[in-house]
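Student: What would the 3D arrangement of this be:
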Amino acid sequence: MAKKQINEMSFLDHLEELRWHLIKSVTAIAIAATVAFFAKGFIFDVLIFGPSKASFITYQLLCKASRYIGVESFCFTELPFIIQSRTMSGQFSAHIWTAITAGFVVAFPYVLYQLWKFISPGLHENERKHSRGFIIVSSLLFFIGVLFGYYVICPLSINFLGTYQVSSEVYNNFDLSSYISLIRASTLASGLVFELPIVIYFLTKIGLVTPQFLRTYRKYALVLVLVISAIITPPDIASQVIVAIPILILYEVSIFISKIVIRNQKRNEKKHA
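Tutor: Okay, here's the model as predicted:
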């Protein structure tokens, strides 16, 4: 019935349906952003500025690990830079955009739900049945990626860039917008990168990707992963390797998922033969 209804809808009907799903998604983001706006103390003092403090948990763990191997490169009492705002509206703009970003992260599962509500009527019954966990798995991967970006990529980047000096005559006084942009880019980029298995799942479903294709181009994927790691991390080998490892694991998981999708498709073809 749903399949029939979706086929009977005109292009304008589809646009109208999409518009309402977008309105609901934006409304959810706006509500979450409003809550984040009023939680300014927690958002900024605890979350945003957490990686700028020596007491941040990642630095403590790295300090213990570095001492274990006989060095203390990650042990320090403070990071030698100051965060400041150089424009009249700098702090207010940072407050607004940070609240919107937090709203998007919190409302991400609901945004996915609205996306699923839009595309699911066009799927067959068995396709909807096998994709019921889409929202849960996608949201879980996204949140894991965000946490990875926040607790791994952000501290590594801030520690490297915050302590880097071309001369002792130059002091690191970072603008607030620059600092927040690094936090935002690191967390959101990681969250989206961790959606790779979901992307591969749908690309396999529509026939654009196969396990053989992924295995054949694994070496090129390795180069691409290293490039991505170099872009979203500071230019030191240790940081790039730390970031590259989970992405490579996700790639291997994606191959396994693609293999399962192909196997299920062949099984269904035999049943209907």
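Student: going forward, measure contacts between C-alpha atoms and count neighbours the same way
Tutor: Will do.
Student: For Ser181, give me its contacts.
Tutor: Contact analysis of Ser181 by CA atoms under 8 Å, 6 or more residues apart in numbering lists nothing.
Student: which of the residues in the lengthiest helix in the chain are buried?
Tutor: Taking DSSP state H as the assignment, the helix of the chain that covers the most residues is helix 237-271. Neighbour counts over helix 237-271 (16 or more other CA atoms under 10 Å) mark 239-240, 243-244, 247-248, 250-252, 254-255, 257-259, 261-262 as buried.
Student: which secondary structure elements does it contact?
Tutor: Using 3 or more CA pairs under 8 Å, 6 or more residues apart in numbering; DSSP states H and E, the elements in contact with helix 237-271 are helix 196-205, helix 211-216, helix 218-232.
Student: Measure how the first one sits relative to helix 237-271, angle-wise.
Tutor: In this case it means helix 196-205. Here the directions of helix 196-205 and helix 237-271 differ by 30 degrees (axes from the mean of the first three to the mean of the last three CA atoms, to 10 degrees).
Student: residues making contact with stretch 95-102?
Tutor: Outside stretch 95-102, the residues within contact range by CA under 8 Å, 6+ apart are 29-30, 32-34, 36-37, 40, 180, 184.
Student: and this one, so I can compare the two:
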Amino acid sequence: MSKPSLDDQEMPLIAHLTELRKRLLHCVIAILVLFGGLFYFSQQIYSLVAAPLRAYLPEGATMIATGVASPFLTPFKLTLMVALFLSMPIILHQIWGFIAPGLYKHEKRIAVPLLISSILLFYAGMAFAYFVVFPIMFGFFASVTPEGVAMMTDIGQYLDFVLTLFFAFGVAFEIPVATFLLIWVGIVDVATLRKSRPYVVVGCFVVGMVLTPPDVFSQTLLAVPMWLLFEAGVLCGSMVKKREQEEAELADEQQSDAGSQPPAPRP
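Tutor: Sure thing, here's the model as predicted:
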């Protein structure tokens, strides 16, 4: 039997790299197209993102720009990040298109709901931060401002602050997906996760302390949803594992019944 040539060995890798390049190019094009459509509204987008803080500024106070180019660069940066966040479904679809050919049928059946739920949970985390966390947090900051201190936040620092929180809450809301994958793949079982619940709660508060500002309100508002989402992931994982075990037992019973049946009489 002749040995495969060097070209035959390299072609699969080259084909994968070509496919990966095509997928990455589609992602970049999607981000640039969204950015081009949103750039005209960059000032309005920044005003919308800054609304939770501006609502609690003292009367007559405004946000400030300490950098020379900040009035242009800050909305520009925000619009680019918004385009990235809005293109997440397209990016995840391209990732799915790259890895789907290597999955089995039963893996695809689980992967599609996971992909959709990942997108929805990421957006839900960002919405939770904007509509729930920001008003409480900025209201608290405004209430503890010392007398004689004017609360006027730099627009660049504010953008970095809220983008960090958006990303933190978006990633934190992916906990059910991560927990489910750990159970489904078999890295950990449901019983082990349930026994580890006290450590998970402590870990959620530690993550909240690291990813959020140094106040107990924002830390709690991140830690508590993380814990509840962990419980949701454990519940979904246990349900799927139970269903797979029932299907496996049913298949074994059908095999044993088929093996115990006497052969049909010959005509």
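Student: if we can go back for a sec, closest to Ile136 of structure 1 among the buried residues of helix 237-271 of structure 1?
Tutor: Ranked by distance to Ile136 of structure 1 (CA to CA), these are led by Ile257 at 16.0 Å.
Student: measure the corresponding residue of structure 2 for the closest one to Gly67 of structure 2 for me?
Tutor: With TM-score structural alignment as the criterion, Ile257 of structure 1 lines up with Cys236 in structure 2. Remark: distance between Cys236 of structure 2 and Gly67 of structure 2 (CA to CA, to the nearest Å) = 49 Å.
Student: Over to Cys27 of structure 2?
Tutor: As judged by CA to CA, Cys27 of structure 2 and Gly67 of structure 2 stand 32 Å apart.
Student: Show me which of these two is the more surrounded one.
Tutor: Comparing Cys27 of structure 2 with Gly67 by other CA atoms under 10 Å, the one with more neighbours is Cys27, at 22 against 13.
Student: Quick one: map the more buried one onto structure 1.
Tutor: Here Cys27 of structure 2 is matched to Ser25 in structure 1, going by TM-score structural alignment.
Student: Can you tell me the element its match falls in?
Tutor: Assigned by DSSP states H and E, Ser25 of structure 1 belongs to helix 11-38.
Student: hmm, who's touching the next helix or strand after that helix?
Tutor: With elements assigned by DSSP H and E, the helix or strand that comes after helix 11-38 of structure 1 is helix 40. Outside of helix 40 of structure 1, the residues within contact range by CA under 8 Å, 6+ apart are His95.
Student: quick one on the thing from earlier: buried residues of the helix holding Ser25 of structure 1, list them for me.
Tutor: Using 16+ other CA under 10 Å as the test for burial, helix 11-38 of structure 1 gives 18, 21-22, 25-26, 28-34, 36-37.
Student: That helix: average distance to aligned residues in structure 2?
Tutor: Taken over the aligned residues, the distance from helix 11-38 of structure 1 to structure 2 averages 1.8 Å (mean CA distance after the TM-score superposition for structure 1).
Student: same for that helix, what does it pack against?
Tutor: With contacts taken as 3+ CA pairs under 8 Å, 6+ apart, helix 11-38 of structure 1 sits against helix 90-119.
Student: Just give me the mean distance for the helix it packs on relative to structure 2.
Tutor: Averaged over the aligned pairs, helix 90-119 of structure 1 sits 1.2 Å from structure 2 after superposition, using mean CA distance after the TM-score superposition for structure 1.
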